[in-house]
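Asker: Got a predicted structure here, sequence first:
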Amino acid sequence: MTMGMSRLRRRQTLGALMLATTLALGPTFATAQGTAAGNYPNRPVTIIVPFAAGGGTDIVARMLGNELSKRWKTSVVMENKPGASGQIGNAMVARAKPDGYTLLVSTTAIIQEPSLYKHVPYAVFKDFTPLARIATSTSYLVVPASTPVQNVDEFVAYAKSQKGHISYGSNGNGGSAHLQGSLFNVSNQLDMVHVPYAGSAPLITALLGKQVDAAIVDISSLRAHLQSDKLKILAGTGQKRNPLLPQVPTLKEKGFSGFEPIGWYAILGPAGLPEPLKQTISDALQEALKQPAVIKRIEELGLTPAPLPADAFAQQMKADSPQWERMIKAGNVTIE
């Protein structure tokens, strides 16, 4: 009788402890789920732009931020944190609390960096949560109009005939243009000299002024010069021709391999975002990217609207990464 009462009391005590624990954890769990699913955001959201104000990434971020602020009924604040090829801003988001209030506008550079630099202060596929792809961008091999070539094959022959005396420009060391130009140079044994510029604007100026013999230029920077009679656009990157330049073949079409990956703009968050919160943010981004005004603005920048939700974009990032790694290795590009 005494032993039975003792067991009963132990069961009652254990039950009381379990109930107390459930009540203690319940509100916290419910609050977290509610915030993720229904109450987010209830204060300003910050989007870190890892490059200087006024550039393409900054313009894309502010355009999208304006649309999100309308939908969320709260401020979406841009913070430009340039430096170290974007790594300073990227690292800030990697270290941020995974509550959805600190996001990152990113470019393809984030998956190129691990193959370019000896040390990167984050692990891309461990420290970030992909949320949405915004747009894509192709690049083009461009020469001054006075160059005595009409297509990419003729340019290769011309560069070989002038071996060691032809220069190619890019918008900076380690960027996509540098990687693509280096691959083209090495794979065709052209022995061209790389000339990095501090951005696409001075690169275009150098091309127009014949200060550089060729360049890889992204479509956004090239858009204002598509009808110029001072430049020849010979071939583009990617799997298919850009609708803006339907007459220009891809390098792949012309038999030059390795140029299939293209650039993209995207939104990432820190790792550890709860699944409901990740889905909430991804859904809001997808809705914003469907708006006609947003689509029009992206196209005005020379980009291709190409929204992808969180999980689909995560898969693309993982598929793109080894392609850029192969390009970097094949082009023998290293950044100290």
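Answerer: That came through, no problem. Residues are numbered from 1 along each chain as shown.
Asker: When you work out contacts or count neighbours from here on, use the C-alpha atoms and nothing else.
Answerer: OK.
Asker: can you give me the strands in the stretch 101-250 of the chain?
Answerer: Taking DSSP state E, counting those that start in this stretch as the test, the strands found in the stretch 101-250 of the chain are 102-107, 128-137, 139-144, 167-170, 193-196, 214-218, 231-236.
Asker: ok, structure two:
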Amino acid sequence: MPFTSLHRRRFTGLACAALCAAATPFAWASDYPNKPVKLVVPYPPGGPTDIVARVVAQKLQEQMGQPFVIDNRPGAGANIGAEAVARSPADGYTLVVATTAHAINPSLFSKLNYSITKDFAPVSQLTSGPLVIVTHPATPANNVKELIALAKSKQGGLNYASSGNGQSTHLSAELFSASAGVKMAHVPYKGSAPALTDVMGGQADLMFDTMLSSMPHVKAGKLKALAVTSSQRSPSAPDIPTVAESGLPGYEAIAWNGVLAPAGTPKEVVDRLNAELKKALDNPEVKQRFEAQGFAAAWNTPTAYAGFLQAEVDKWGKVVKASGAKID
């Protein structure tokens, strides 16, 4: 069969299509972003995650020349926002700010409509920070060893407040109880504010809470801080010892934020976002603003963040199972 002009045109068209397909990833990288990017925050405005997201969005907007728009979608233990992003187009224009809750939820909720490890492409961690153990100032325990002794000696044990079932403020305390070999009764509240109010009022014995919420009350003398839950002392409160150094070696529980894109997002887009996040998180102003919230900037590669995320899912899965916590 002779090679006609029609065949030539078809061959040329196919060759162009192949070249275009091969060039697509590079086009993604060079052209991205060419329109506003939505950053979904699965919590209400004003909280720690929202504050972190707005700092990062502002810096990315300055660096990349396109608006990074915050979209608050709270509800269902941070699952509503995460599920919405998991179902979004995998083009890099809809991202979610994930938290420790998203590593807890797979084992806590009987049914989730998304998988945190399969339906997302990890971009980078953003922050890492401890919780702080706080009690009423009159509580007869001034460190972790004394708190453990008090819990063992008090008939019926101690009771601890949390910001809700399955939150890091709940499961950090459960991890503490299991590690220390003590029993403490859980009293869940609808948020940190009412929980802290009852700790300050003496209705609850203690709480594992974020530094952002608790430290203003500690500085005002309304709460007593016993220890932070990270492996290292917090730069925001260097005088407060860690749980591990003050009576419970090996204990660690951190609160973190990170960025996830829908699974299937082009690698070139993920890598571009990762590089821009590194630049943003290295910025001294950003570091300072995070430290004011009790967080440290915590950039890592997509691969490292994926490994970290899986380790967190595994770790908290064991804690949830031991605690017996479950949400239908």
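Answerer: Now that the structure is in, tell me what you want to look at. Just so we're clear, the structure is a prediction, and the values are computed from it rather than from any experiment.
Asker: on that earlier part again, which stretch among the strands of the stretch 101-250 of the first structure is buried most, on average?
Answerer: Highest mean neighbour count of these: strand 214-218, a mean of 28 (counted as mean count of other CA atoms under 10 Å).
Asker: average gap between that one and the second structure?
Answerer: For strand 214-218 of the first structure, the mean deviation from the second structure after alignment is 1.1 Å (mean CA distance after the TM-score superposition for the first structure).
Asker: Adding distance to residue 83 of the first structure, write the strands of the stretch 101-250 of the first structure out as CSV.
Answerer: As requested, these are arranged in CSV below (distance: least, CA to CA, whole Å):
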stretch, distance to residue 83 of the first structure
strand 102-107, 14
strand 128-137, 19
strand 139-144, 24
strand 167-170, 18
strand 193-196, 17
strand 214-218, 21
strand 231-236, 29
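Asker: Compare these and give me the one nearest residue 306 of the first structure.
Answerer: strand 128-137 (4.5 Å; CA to CA).
Asker: circling back to that earlier point, tell me which of the strands of the stretch 101-250 of the first structure approaches residue 289 of the first structure most closely.
Answerer: Per CA to CA, nearest to residue 289 of the first structure of the strands of the stretch 101-250 of the first structure: strand 128-137, 7.1 Å.
Asker: ok, average deviation of that closest one from the second structure?
Answerer: Strand 128-137 of the first structure sits 0.9 Å off on average (mean CA distance after the TM-score superposition for the first structure).
Asker: What residues in the second structure pair up with that strand?
Answerer: Aligned using TM-score structural alignment, strand 128-137 of the first structure spans residues 120-129 in the second structure.
Asker: follow-up on the earlier one: out of the strands of the stretch 101-250 of the first structure, which gets nearest to residue 262 of the first structure?
Answerer: Closest to residue 262 of the first structure of the strands of the stretch 101-250 of the first structure, according to CA to CA: strand 128-137, at 6.1 Å.
Asker: just checking, what packs against that closest one?
Answerer: Secondary-structure packing of strand 128-137 of the first structure (3 or more CA pairs under 8 Å, 6 or more residues apart in numbering; DSSP states H and E): strand 263-270, helix 275-289, strand 304-309, helix 310-330.
Asker: Brilliant, that's me finished.
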